[in-house]
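Undergrad: Turn this into a structure:
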Amino acid sequence: MNLTGNTILITGGTSGIGLALAKQLNMLNNKVIICGRRAERLEEIRRVNAGIVTKVCDIADAQQRVDLTEWIFQNYPEINILINNAGVQLHTDFLRTGDLANIRKETEINFIAPIHFIQLFTSYLSRKESAAIINISSGLAFVPLAVAAVYSATKAAIHSLTLSLRYQLRNTTIKVFEIVPPSVDTELGYEHREDKTSTHGGMDVNEFASQVIDALQNDIYEAAIGTTANLRAKPQEMFDVLNRW
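TA: Alright, predicted model coming up:
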């Protein structure tokens, strides 16, 4: 896949994987558009990263997803790549009464929003000479982290969705990729840390983004980055390792 001269939307681009990808793709002479909820954060990113376009959008809201899509089609009609990256990871304790609002939030952001964006973009992208939809799943799609049961389930659903989408679009110009991250050093899951500003460790986010770009350039349609190859190959063994708590 050619990663120069494209116009790309990245959801959840204000931090972590989304921001690292935005910066590297921007340096490869692509027009990169990122969205997120934090207006101040988006403004700061736009100010220090010449060329990156920012737009406020809470992707948990269906109407805002529609509005964002229409705004892009009107202002950046050359759009040809969608990266479904935004995600939230919450903890679920089934021995306690669950917070249904949090379950809905996690499912909406991690699974329903990507499906909705795919529906909104696919017909438009299919008219492009070259296009791609890139879904960010997780190693937890293959080996769930029990404490993050809903998150893991949504990522398993993204994996399944991507397989079906790739098959449905096999006769179009749209390439369909799944990027499978390992634990990456980002803000994901910060709500559960005593220090809310800390990260959870894992792979350096810039190294991760570099490997993602290599995978896309080499048309690796299901790219298991870093340690996720072990999760994919040895699910039961790795489940026991991952859930020792």
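
Undergrad: alpha carbons only for contacts and neighbour counts from here, please
TA: Fine.

Undergrad: for the residue nearest in space to the middle of the chain, what are its contacts?
TA: Centroid-nearest residue in the chain, with Cα atoms, centre = their mean: residue 85, separated by 1.5 Å. Each residue near residue 85 by Cα atoms under 8 Å, 6 or more residues apart in numbering is listed here: 10, 11, 12, 13, 17, 18, 135, 136.

Undergrad: Let's compare: structure for the following, please.
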Amino acid sequence: MRATPRVAVVSGGSSGIGWAFVETLLDEGYLVYACGRDAGRLARLKDAFPTAQVIPCDVTDRRSVRAFFRTIRNAHDRIDLLVSNAGGSREVDLARLDLCTDLTGEIRVNYEGAVNLIAESLPLLRAGAPSNLVIVGSGYGLVPSARVPLYSASKAALHSLAKTLHSTWASLAITVTEVCPPVVDTPSVQHRQVRKMPPHDVVAQALAGARRGKATVYPGKTRFLPLLNRLAPTLAERIVAKS
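TA: Next up, the predicted model:
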């Protein structure tokens, strides 16, 4: 029999999709560990959900990630669910770059940060097997947007990693599911006047897909992207590039 409560870890849990994951998993009875870099946001998360275990962690710093999981390991012998969600995006015009532009920020946070988190969590996920890893990607990881080109590139790398992990970790009884949402109603896109998907809807579909063992979940309008990208890739690129 599996010990209770189940243990879940959510990176980037203090805002947006991560916040919705924390709330949903607490409601489902998980013991939730959430991490993030912003102390103020973490404090607000703790105020909203006092039973959540909130720990500062910079996923781009391997030592910080290792210390985060050491804290969890000292309290528990396993992880049942890891949500790799921490990330960020910027609107960058590649035709108007200057020497001061940071061109690798999204790679460090969205891709390298996910790799750090996933690598350090593996022993605890193996101990909790059958367990689940949910990777929050993006529809822009399938087809890039000119508005957020560096974000798109980092999510494309993450999409490739997720596909590999889904196949290679199956033998470890760890289900790997990537969720590729459209534009989600989070603070980072408040300025955009477009239709946005509620974060709790993304979370519900991601968890349902993970529990069915799906490799990839396409919430909302991104469900059309794989087919459109196969049948009319040039059209797909034109549509998404302007989004």
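
Undergrad: picking up where we left off before, residue 177 of structure 1: which of the contacts of residue 85 of structure 1 is nearest?
TA: Taking Cα to Cα as the measure, residue 177 of structure 1 lies nearest residue 135 of the contacts of residue 85 of structure 1, at 6.2 Å.

Undergrad: mean shift of the longest helix along structure 2 relative to structure 1?
TA: Longest helix in structure 2 by number of residues (criterion: DSSP state H): helix 149-168. In the superposition with structure 1, the average deviation recorded for helix 149-168 of structure 2 is 1.0 Å (mean Cα distance after the TM-score superposition for structure 1).

Undergrad: Please name every helix or strand in contact with that helix.
TA: Applying 3 or more Cα pairs under 8 Å, 6 or more residues apart in numbering; DSSP states H and E, one finds that helix 149-168 of structure 2 contacts helix 105-106, strand 174-179.

Undergrad: Need the winner for burial among those.
TA: Looking across these with neighbours counted as mean count of other Cα atoms under 10 Å, the highest average goes to strand 174-179: a mean of 26.

Undergrad: what's the helix or strand that that strand is followed by aligned against in structure 1?
TA: Per DSSP states H and E, strand 174-179 of structure 2 leads on to helix 199-211 as the next helix or strand towards the C-terminus. Counting by TM-score structural alignment, helix 199-211 of structure 2 lines up with residues 205-217 of structure 1.

Undergrad: May I see the buried residues of the matching stretch?
TA: Within stretch 205-217 of structure 1, the residues scored as buried using 16 or more other Cα atoms under 10 Å are 205, 206, 208, 209, 211, 212, 213, 215, 216.

Undergrad: who's in contact with the residue mapped onto residue 134 of structure 2 from structure 1?
TA: Correspondence of residue 134 of structure 2 to structure 1, assessed by TM-score structural alignment: residue 134. Neighbouring residues of residue 134 of structure 1 by Cα under 8 Å, 6+ apart: 81, 82, 83, 84, 176, 177, 178, 179.

Undergrad: Mind picking the two most distant members of these?
TA: 81 and 179, at 14.2 Å, using Cα to Cα across the contacts of residue 134 of structure 1.

Undergrad: Which parts of structure 1 are helices?
TA: Going by DSSP H, structure 1 shows helices at 16-27, 39-48, 62-75, 100-107, 113-125, 149-168, 205-217, 228-233, 235-242.

Undergrad: Compile those helices into JSON lines and extend it with columns for distance to residue 91 of structure 1.
TA: Shown next, in JSON lines, are these (distance: least, Cα to Cα, whole Å):
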{"stretch": "helix 16-27", "distance to residue 91 of structure 1": "19"}
{"stretch": "helix 39-48", "distance to residue 91 of structure 1": "26"}
{"stretch": "helix 62-75", "distance to residue 91 of structure 1": "24"}
{"stretch": "helix 100-107", "distance to residue 91 of structure 1": "9"}
{"stretch": "helix 113-125", "distance to residue 91 of structure 1": "20"}
{"stretch": "helix 149-168", "distance to residue 91 of structure 1": "7"}
{"stretch": "helix 205-217", "distance to residue 91 of structure 1": "23"}
{"stretch": "helix 228-233", "distance to residue 91 of structure 1": "20"}
{"stretch": "helix 235-242", "distance to residue 91 of structure 1": "15"}
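
Undergrad: from those, which stretch is densest packed?
TA: helix 16-27 (a mean of 22).

Undergrad: Give the other helices and strands that that helix contacts.
TA: Where contact means 3+ Cα pairs under 8 Å, 6+ apart, helix 16-27 of structure 1 is packed against strand 7-11, strand 31-36, helix 205-217.

Undergrad: Now find how far off-centre the first one is within its chain.
TA: Think strand 7-11 of structure 1. 11 Å (Cα atoms, centre = their mean, to the nearest Å).

Undergrad: mean shift of it relative to structure 2?
TA: For strand 7-11 of structure 1, the mean deviation from structure 2 after alignment is 0.7 Å (mean Cα distance after the TM-score superposition for structure 1).

Undergrad: and the angle from that strand to helix 16-27?
TA: 170 degrees (axes from the mean of the first three to the mean of the last three Cα atoms, to 10 degrees).

Undergrad: Check what contacts strand 7-11 of structure 1 and list those residues.
TA: With Cα under 8 Å, 6+ apart as the test, strand 7-11 of structure 1 has contacts from 18, 22, 30-36, 59, 76, 78-86.

Undergrad: Emit the PyMOL select command for whichever of those residues are buried.
TA: This is the PyMOL syntax for the buried subset of the contacts of strand 7-11 of structure 1, where burial follows 16+ other Cα under 10 Å:
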select buried, resi 18+22+30+31+32+33+34+35+36+59+76+79+80+81+82+83+84+85+86
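
Undergrad: before we move on, back to that, now the helices and strands packed on helix 16-27 of structure 1 as CSV including distance to residue 238 of structure 1?
TA: Shown next, in CSV, are the helices and strands packed on helix 16-27 of structure 1 (distance: least, Cα to Cα, whole Å):
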stretch, distance to residue 238 of structure 1
strand 7-11, 30
strand 31-36, 33
helix 205-217, 21
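
Undergrad: looking at those, which is closest to residue 149 of structure 1?
TA: strand 7-11 (22.8 Å).

Undergrad: Would you check the span in structure 2 matched by the closest one?
TA: Matched against structure 2 by TM-score structural alignment, strand 7-11 of structure 1 falls on residues 7-11.
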